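Colleague: okay, here's the prediction I keep looking at, along with the sequence it came from:
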Amino acid sequence: MKRKMLKIFTYLLSISVLCCIVFLLFVSYQAQKNPSKIPSFFGYKPLTVLTNSMEPKISAGDMIFVKEKDAMDVKEKEIITFRTADQKVVTHRVVDVTPEGFQTKGDNNNVEDSWKVNPDSLIGEVAVILPKAGFAAKFISSKLGFSLFVLLPFLLFILIEVFERTNRYFNRKQDAASKV
């Protein structure tokens, strides 16, 4: 029973790690292919928050997933991500929707933003917030982190396989010796 549970755990861990690796490779490939475009995975764009302008809802180091959204569907109080005139990516809350665009403000800021967001600059709406996951993503995207993230689980998988095969080999030897 223990061996079966260990095997199930190993396979689930392997599948999870493989999915994460595929996701990271896909996003990295997209980012290198077109550096000016934010990578997208099934319509969701992963971004790491760099400032505390949206605290307490979103903090620096959090990872957000931004879902592409039509500008016509944006409403007040939604948290959107957009590009400013100087191409910076900003995530703030909509405080007013006007025909010229959206007036936004960071929850932690005292005043509204000095610009209106052009509907063409909209990247999308924040759909998921993963607290502190941006730090992990930054580490994993480093050479050391990626090596550990790929090599360590792979090594663990190999060690478990070697252990199971060695165990089976010695169990067969004991069974053969007991029959004699």
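Modeller: Thanks, I have the structure now.

Colleague: from now on I want contacts and neighbour counts done on CA atoms only, so please keep to that.
Modeller: Will do.

Colleague: what packs against the host helix or strand of Gly145?
Modeller: Element membership of Gly145 [criterion: DSSP states H and E] is helix 143-179. Helices and strands touching helix 143-179, by 3 or more C-alpha pairs under 8 Å, 6 or more residues apart in numbering; DSSP states H and E, are helix 2-33, helix 133-141.

Colleague: check it against this one:
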Amino acid sequence: MRKIITKGGTLVLGILVCLLIIILGIQAYNKLIVHDETAGILGYNYKTVLTGSMEPVIPVGSIVITKEQSSYEMEDIISFQEEGSVITHRIISIDRERYITKGDANNVADTEEVQQKQILGKVILTIPLLGYLVMWLMSPVGIISLFIIMGIWYIATGRNRGAGNEKE
């Protein structure tokens, strides 16, 4: 039973590390190579929610994953660029190719109309709290900590593998 729990824990940790490496890789690619932090891959993108304007539907610290769409409808939650920021709000009105948006927790609609070219995509998945971890991992302390944790994990699992192979 202990082996199953250990193997299960290692599998879960491995999956989490792989997901974080993929997210960090996308972030690094967008920032360093494309020079556009809003760029996505295959029409998908992710952003960390920093404000409570969409609570309780999307809590602060969540990751939202968006997918580009050919068109958007009323009630869709979209992420869009506005004045150098990315905002995630709900479409409350459509006038031709212009959208009126509003945060669920806000009392009034956004003052600026959103044009199709500003939209990064429709929110298709929300992962609560993961944004806090991603923001921490993107910090210098987080990157150093990740390497230390991976080193400790490698040493710990390496010793266990080697201990089973020894002959007495």
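Modeller: Cool, got the structure. As the structure is a computational prediction, the values presented were derived from the model and not from experiment.

Colleague: next, the TM-score between them, please.
Modeller: The TM-score (TM-score structural alignment, normalised by the length of structure 2) is 0.85; 168 aligned residues with a C-alpha RMSD of 2.3 Å.

Colleague: residue nearest the centroid of structure 1?
Modeller: Nearest residue to the geometric centre of structure 1 (C-alpha atoms, centre = their mean): Pro46, 5.5 Å.

Colleague: that one sits in which helix or strand?
Modeller: Applying DSSP H and E as the criterion places Pro46 of structure 1 in strand 44-48.

Colleague: against structure 2, what's the mean shift for that strand, could you check?
Modeller: Comparison of strand 44-48 of structure 1 with structure 2 after fitting gives an average deviation of 1.1 Å (mean C-alpha distance after the TM-score superposition for structure 1).

Colleague: and the next element down the chain from that strand?
Modeller: strand 63-67.

Colleague: sorry, back to before: spit out the contact partners of the residue nearest to the centre of structure 1.
Modeller: Residues near Pro46 of structure 1 by C-alpha atoms under 8 Å, 6 or more residues apart in numbering: 39-40, 63-66.

Colleague: counterpart of stretch 116-131 of structure 2 in structure 1, which residues?
Modeller: With TM-score structural alignment applied, stretch 116-131 of structure 2 matches the range 119-134 in structure 1.

Colleague: distance from the chain centre to the matching stretch, please.
Modeller: Computed by C-alpha atoms, centre = their mean, to the nearest Å, the chain-centroid distance of stretch 119-134 of structure 1 equals 11 Å.

Colleague: quote the end-to-end distance of it.
Modeller: 27 Å (C-alpha to C-alpha, to the nearest Å).

Colleague: what's it in contact with?
Modeller: Taking C-alpha under 8 Å, 6+ apart as the rule, stretch 119-134 of structure 1 contacts 47-49, 58-71, 78-84, 101-102.

Colleague: pull out the buried members of these.
Modeller: Listed as buried from these are 47-49, 58-68, 71, 79-83, 101-102; burial here means 16 or more other C-alpha atoms under 10 Å.

Colleague: so what corresponds to Ile148 of structure 2 in structure 1?
Modeller: Per TM-score structural alignment, Ile148 of structure 2 is aligned with Leu151.

Colleague: gap between that match and Phe23 of structure 1?
Modeller: Counting by C-alpha to C-alpha, the gap from Leu151 of structure 1 to Phe23 of structure 1 is 16 Å.

Colleague: repeat for Lys116 of structure 1
Modeller: Here the criterion is C-alpha to C-alpha. By it, Lys116 of structure 1 lies 34 Å from Phe23 of structure 1.

Colleague: so for these two, which residue has more residues nearby?
Modeller: Lys116 (17 against 13; other C-alpha atoms under 10 Å).

Colleague: in contact with that one, which residues?
Modeller: Under the criterion of C-alpha under 8 Å, 6+ apart, the contact list for Lys116 of structure 1 reads 100-104.
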